[in-house]
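Trainee: this one's structure only:
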């Protein structure tokens, strides 16, 4: 069953998306919670995927020089072995690291859009995965630089990115935590996390465009609403990227647990009191 999305809902959820997409607090989880708390129903995974295009556009703009350099080196290296430098290898790392979430996202799209969007699961992941951040910060050496990234790092961080398909985990939280466990510098892990997310999120958003207008479940949005929502997410997403990169250069990711854990517990309490529905 579907319903039409209101403009105020579109604007509020787009603001939530822009502010939370790059922070390790789970944008999909927060969209799920805010939509249910204030409007009594889930906006749906398709709307979330499309509005994510705005935040991914922010990544493309923010890292435009890096992306152009890597893409140019990768294309050059394909035809000239002498030009296969680190940027060429980086291109392959992003491609290979994206494969796991691409396959899992395609094969399990129905489960992702419906089965995994239970609020009990979202709340539990907000709480439990916070301890993964804390452990990663505690045991990670955080000594390896960007030029020390390897294909093994890309594969393992790519596998960790699959966890982001579960609302409440967080794409950046999963990939950055994996990077910290692998000994990467916090800022390096964060920057690579952004690059790794680009192909997967762009593909997911484009693939979900049709469903966002006429979803099998959740709410339907108009073309104008999707455009405005994407623009809002872009502006706030760009600001969030700049802030997060400055923050992680001096602060632990574990600080985000101070937000995630209380929010998760609050949602569990509201669910237990039947104030909000789980599905």
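Mentor: Perfect, I can see it now. This is a predicted model, so every value here is computed, not measured.
Trainee: alpha carbons only for contacts and neighbour counts from here, please
Mentor: OK.
Trainee: ok now the host helix or strand of residue 135, how far from the chain's centre?
Mentor: Assessed by DSSP states H and E, residue 135 sits inside helix 119-139. Distance, stretch centre to chain centre, for helix 119-139: 15 Å (Cα atoms, centre = their mean, to the nearest Å).
Trainee: what does it rub up against?
Mentor: 25-26, 29, 32-33, 166-169, 173, 177-178, 180-181, 252-254, 256-257, 260-265, 267-268, 271, 277-279 (Cα atoms under 8 Å, 6 or more residues apart in numbering).
Trainee: next one for the comparison:
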């Protein structure tokens, strides 16, 4: 058993679990860590584990929301009852997932090939960081999640599509989109996680064909379990943190990381 590979999996599981949900860009951090450790792409089994682990984390943490959606859909089908979960939230999530889904299916490989390097991620890290700070500072938070419309879901989904560019951050882009639409910080973050679930599911399904060959690799289980545990803790931390302190700390972190990375790779 290669101990160094297991340690590498543990580190990347922690990095993925934290940065997938915090608005600091998981792709940028995984690129950076991989570059420092090996300088090449992630092992297949670890890539599969991280995708599935973060999906499981969000399913577990928001289990009440998923039960509410399922209950709303069942009541709509059997009793013709309308609810926010079945007639607004779920359609908003579905429609909001279309932009990233279409762009990802058509150009995912080209995007990764062109942008997947430490030198490039400097720019989205800094730009989105500054935008998070300015928008959170200037845009009044007048709306809660219950004020969501299907149109809002689509607009936040357009922001999510921008996160296909490494360094942008899916949660950063969608929280930014939610705040631009006037949602309070906690509501913007909560919808960001819910909207991200179909994207995480899609990423996991794309790796499904590789699951069988990954199950014999201990690296898979280390990355999988670590990303679940750390992911759940990260979701809870973010929801509580932004409610009390806002987004400035994440903006500052992104800019500092971008500047540091610029000097490291140049």
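Mentor: Good, I have the coordinates. Not measured: the values here are computed from a predicted model.
Trainee: can I have the buried ones of the contacts of helix 119-139 of structure 1 as a PyMOL selection?
Mentor: Applied in PyMOL, the following selects the buried portion of those according to 16 or more other Cα atoms under 10 Å:
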select buried, resi 25+26+29+32+33+166+167+168+169+173+177+178+180+181+253+254+256+257+260+261+263+264+267+268+271+277+278
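Trainee: and the contacts of helix 119-139 of structure 1, which of them are in helices?
Mentor: 29, 32-33, 173, 177-178, 180-181, 257, 260-265, 267-268, 271 (DSSP state H).
Trainee: average offset between the very next helix or strand once past the helix holding residue 135 of structure 1 and structure 2?
Mentor: Helices and strands here follow DSSP H and E; after helix 119-139 of structure 1, the next one along the chain is helix 151-161. Superposed on structure 2, helix 151-161 of structure 1 shows a mean distance of 0.7 Å to its aligned residues (mean Cα distance after the TM-score superposition for structure 1).
Trainee: please tell me how far helix 151-161 of structure 1 is from the chain's geometric centre.
Mentor: Between the centre of helix 151-161 of structure 1 and the centre of its chain there are 15 Å (Cα atoms, centre = their mean).
Trainee: same deal with stretch 101-115 of structure 1?
Mentor: That offset, for stretch 101-115 of structure 1, works out to 15 Å (Cα atoms, centre = their mean).
Trainee: what do you get for stretch 43-52 of structure 1?
Mentor: That offset, for stretch 43-52 of structure 1, works out to 12 Å (Cα atoms, centre = their mean).
Trainee: likewise for stretch 212-232 of structure 2?
Mentor: Distance, centroid of stretch 212-232 of structure 2 to centroid of chain: 18 Å (Cα atoms, centre = their mean).
Trainee: ok, now stretch 97-115 of structure 2?
Mentor: Chain-centre distance of stretch 97-115 of structure 2: 15 Å, with Cα atoms, centre = their mean.
Trainee: superpose on structure 1 and give me the mean offset of that stretch.
Mentor: Averaged over the aligned pairs, stretch 97-115 of structure 2 sits 1.6 Å from structure 1 after superposition, using mean Cα distance after the TM-score superposition for structure 1.
Trainee: show me the contact partners of stretch 95-113 of structure 1.
Mentor: Against stretch 95-113 of structure 1 from outside (Cα under 8 Å, 6+ apart): 44-46, 154-159, 161-162, 165-166, 196-197, 199-200, 217.
Trainee: same check, this time on stretch 234-243 of structure 1
Mentor: Contacts of stretch 234-243 of structure 1 (Cα under 8 Å, 6+ apart): 15, 17-23, 53-59, 62.
Trainee: so that stretch matches what in structure 2?
Mentor: The alignment of stretch 234-243 of structure 1 onto structure 2 (TM-score structural alignment) covers residues 228-237.
Trainee: so which of the contacts of stretch 234-243 of structure 1 are in helices?
Mentor: Counting by DSSP H, the members of those that fall within helices are 15, 17-20, 53-59, 62.
Trainee: what's the longest helix in structure 1?
Mentor: Structure 1, longest helix under DSSP H: helix 223-248.
Trainee: now find how far off-centre it is within its chain.
Mentor: 12 Å.
Trainee: what about it, how far off from structure 2?
Mentor: Helix 223-248 of structure 1 sits 1.1 Å off on average (mean Cα distance after the TM-score superposition for structure 1).
Trainee: scan the ones in helices among the contacts of stretch 234-243 of structure 1 and report the most crowded one.
Mentor: Ranked by neighbour count (other Cα atoms under 10 Å), these have residue 55 at the top, with 32 neighbours.
Trainee: hang on, isn't that one packed against residue 230?
Mentor: Yes: in terms of Cα atoms under 8 Å, residue 55 of structure 1 counts as a neighbour of residue 230; the distance is 7.5 Å.
Trainee: burial count for residue 161 of structure 2?
Mentor: Neighbour tally, residue 161 of structure 2, other Cα under 10 Å: 22.
Trainee: apart from its neighbours in sequence, what residue is nearest it?
Mentor: Distances taken as Cα to Cα, 6 or more residues apart in numbering place residue 100 nearest to residue 161 of structure 2, at 4.0 Å, with adjacent residues excluded.
Trainee: with residue 55 of structure 2 instead?
Mentor: Nearest to residue 55 of structure 2 is residue 200, by Cα to Cα, 6+ apart, at 5.5 Å.
Trainee: with structure 1 overlaid, how far apart is the helix or strand hosting that neighbour on average?
Mentor: Using DSSP H and E, residue 200 of structure 2 falls within helix 185-206. Mean deviation of helix 185-206 of structure 2 relative to structure 1 after superposition (mean Cα distance after the TM-score superposition for structure 1): 0.8 Å.
Trainee: and that helix, which residues are buried?
Mentor: For helix 185-206 of structure 2, a neighbour-count test (16+ other Cα under 10 Å) marks 185-204 as buried.
Trainee: residue 265 of structure 2 corresponds to which position in structure 1?
Mentor: Residue 265 of structure 2 maps onto residue 271 of structure 1 when the alignment is built from TM-score structural alignment.
Trainee: for the residue positioned nearest the centre of structure 1, which non-adjacent residue is spatially closest?
Mentor: Nearest residue to the geometric centre of structure 1 (Cα atoms, centre = their mean): residue 171, 3.7 Å. Leaving out its chain neighbours, the residue that sits closest to residue 171 of structure 1 by Cα to Cα, 6+ apart is residue 164, at 4.5 Å.
Trainee: who touches that neighbour in this structure?
Mentor: By Cα under 8 Å, 6+ apart, the neighbours of residue 164 of structure 1 are 26, 170-171, 174.
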